[in-house]
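**Student:** Have a look at this prediction, sequence included:
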Amino acid sequence: MKKVDIACIIDDDPIFVFGTKKIMKLANFCNNFMVFHNGEEAINNLKPIIEANEPSLPDVILLDLNMPIMDGWQFLDEFVKIPCEKEITIYIVTSSIDPQDLARAKAYDNISNYLIKPISAQKLQELLTEAG
């Protein structure tokens, strides 16, 4: 089982972010966190890191769909346009149980899984095993 170096959480819900970070620490999931509160903030911060091919790029992104300013879908549409040498695992973590969202997620090659909130320590461990 491989530990993730950097996990990125893109979510506007401070309670979810706090809880997920706590679970990740308890599960020994990753060494560091990046947290962005909407897709625009994430793109504006990740794009220069990707373009410069810096080592501080996340290994895993937990992406919410419903956020203000730029939602998860808009983030994905921008993110896939950025050429990136490193493979970044993206998990959608959302409260949406809409079958259309699930079907839309399957259209993206770089989405590894679609998870319904809340996320448990056990589920994080399963993801870590999949990724490793």
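**Tutor:** Perfect, I can see it now.
**Student:** C-alpha from now on. contacts and neighbour counts both.
**Tutor:** OK.
**Student:** what about the helices in the chain?
**Tutor:** Secondary structure of the chain (DSSP state H): helices located at 14-26, 39-51, 72-79, 99-106, 121-131.
**Student:** so can I have JSON lines of these showing distance to L57?
**Tutor:** Output for the helices of the chain, formatted as JSON lines (distance: least, Cα to Cα, whole Å):
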{"stretch": "helix 14-26", "distance to L57": "18"}
{"stretch": "helix 39-51", "distance to L57": "6"}
{"stretch": "helix 72-79", "distance to L57": "13"}
{"stretch": "helix 99-106", "distance to L57": "22"}
{"stretch": "helix 121-131", "distance to L57": "16"}
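**Student:** want to try CSV for those, with distance to I61 and mean neighbour count as columns?
**Tutor:** Listed next are the helices of the chain as CSV, based on distance: least, Cα to Cα, whole Å; neighbours: other Cα atoms under 10 Å:
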stretch, distance to I61, mean neighbour count
helix 14-26, 12, 15
helix 39-51, 10, 17
helix 72-79, 11, 17
helix 99-106, 14, 13
helix 121-131, 12, 15
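**Student:** Pasting the second one now:
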Amino acid sequence: MNKVKHVCIVDDDELFQFVMRQHFERLELVEHIHKFTDGEQALNYIKSHLHTPDDLPDLILLDVNMPYMDGWQFMREFVKLSLPDDKHIRIYILTSSTHESDLQRAREFPGLSGYLVKPISKNIIRELLTGAEQH
């Protein structure tokens, strides 16, 4: 099974980032794990690698509720980017919210791959990674 080259965890909860990183490392399916505490940091990383598609993330796990630039603001800016034609980035919204308003808001972004409610199990992570390698 091939490894996913780049995964970004965008979440202001350092404990959540730590747990997710542990899951990724134990599964041994990811080469590089990038952690960001707000959407702007992640967006800047992506913008700085637009001309090196191999360094762009294959999978982004994006928290909704973060200070400074939240997940929704990130998505509004992300959809404006001109990604290389051969690069597909899978983005999953992560939240502890099951409110219908958040689910509806997620539907406004057809580029989202899914909506996941925390906590995220190791089995779900495995599914996300094996799905990410197919693109």
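**Tutor:** It's in. This structure is a prediction, so every number in the text was calculated from the model and none was measured.
**Student:** follow-up on the earlier one: wait, which of the helices of structure 1 is closest to Y114 of structure 1?
**Tutor:** When the helices of structure 1 are compared for distance to Y114 of structure 1 using Cα to Cα, the nearest one is helix 99-106, at 7.0 Å.
**Student:** what sits up against the closest one?
**Tutor:** 111, 114 (Cα atoms under 8 Å, 6 or more residues apart in numbering).
**Student:** between it and helix 72-79, how many degrees?
**Tutor:** Orientation note: helix 99-106 of structure 1 sits at an angle of 20 degrees relative to helix 72-79 (axes from the mean of the first three to the mean of the last three Cα atoms, to 10 degrees).
**Student:** Report the aligned residue range of structure 2 for helix 99-106 of structure 1.
**Tutor:** Structural correspondence for helix 99-106 of structure 1: residues 100-107 of structure 2, per TM-score structural alignment.
**Student:** Select, out of the helices of structure 1, the one closest to A7 of structure 1.
**Tutor:** With Cα to Cα as the measure, helix 14-26 is the member of the helices of structure 1 nearest A7 of structure 1 (9.1 Å).
**Student:** Just give me the mean distance for the closest one relative to structure 2.
**Tutor:** For helix 14-26 of structure 1, the mean deviation from structure 2 after alignment is 0.4 Å (mean Cα distance after the TM-score superposition for structure 1).
**Student:** Hmm, G39 and V10 of structure 2 touching each other?
**Tutor:** Yes: with contact defined as Cα atoms under 8 Å, V10 of structure 2 reaches G39; the gap is 6.5 Å.
**Student:** tell me, what's touching those two both at once?
**Tutor:** Between them, V10 of structure 2 and G39 share the neighbouring residues L62, with contact defined by Cα under 8 Å, 6+ apart.
**Student:** Setting aside sequence neighbours, what's the nearest residue to G132 of structure 1?
**Tutor:** Setting aside the residues directly before and after it, G132 of structure 1 is nearest to K2 in space (Cα to Cα, 6 or more residues apart in numbering), at 4.9 Å.
**Student:** Please disregard the earlier target; I meant E40 of structure 2.
**Tutor:** When the adjacent residues along the chain are set aside, E40 of structure 2 lies closest to M69, with 5.7 Å between them (Cα to Cα, 6+ apart).
**Student:** Quick one: residues contacting that neighbour.
**Tutor:** 38-40.
**Student:** same thing but 10 Å
**Tutor:** With contact set as Cα atoms under 10 Å, 6 or more residues apart in numbering, M69 of structure 2 has these partners: 37-43, 75.
**Student:** could you dump those residues to CSV with distance to L56 of structure 2?
**Tutor:** Formatted as CSV, the contacts of M69 of structure 2 follow (distance: Cα to Cα, whole Å):
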residue, distance to L56 of structure 2
T37, 18
D38, 17
G39, 15
E40, 15
Q41, 14
A42, 11
L43, 11
M75, 16
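**Student:** Perfect, that will be all.
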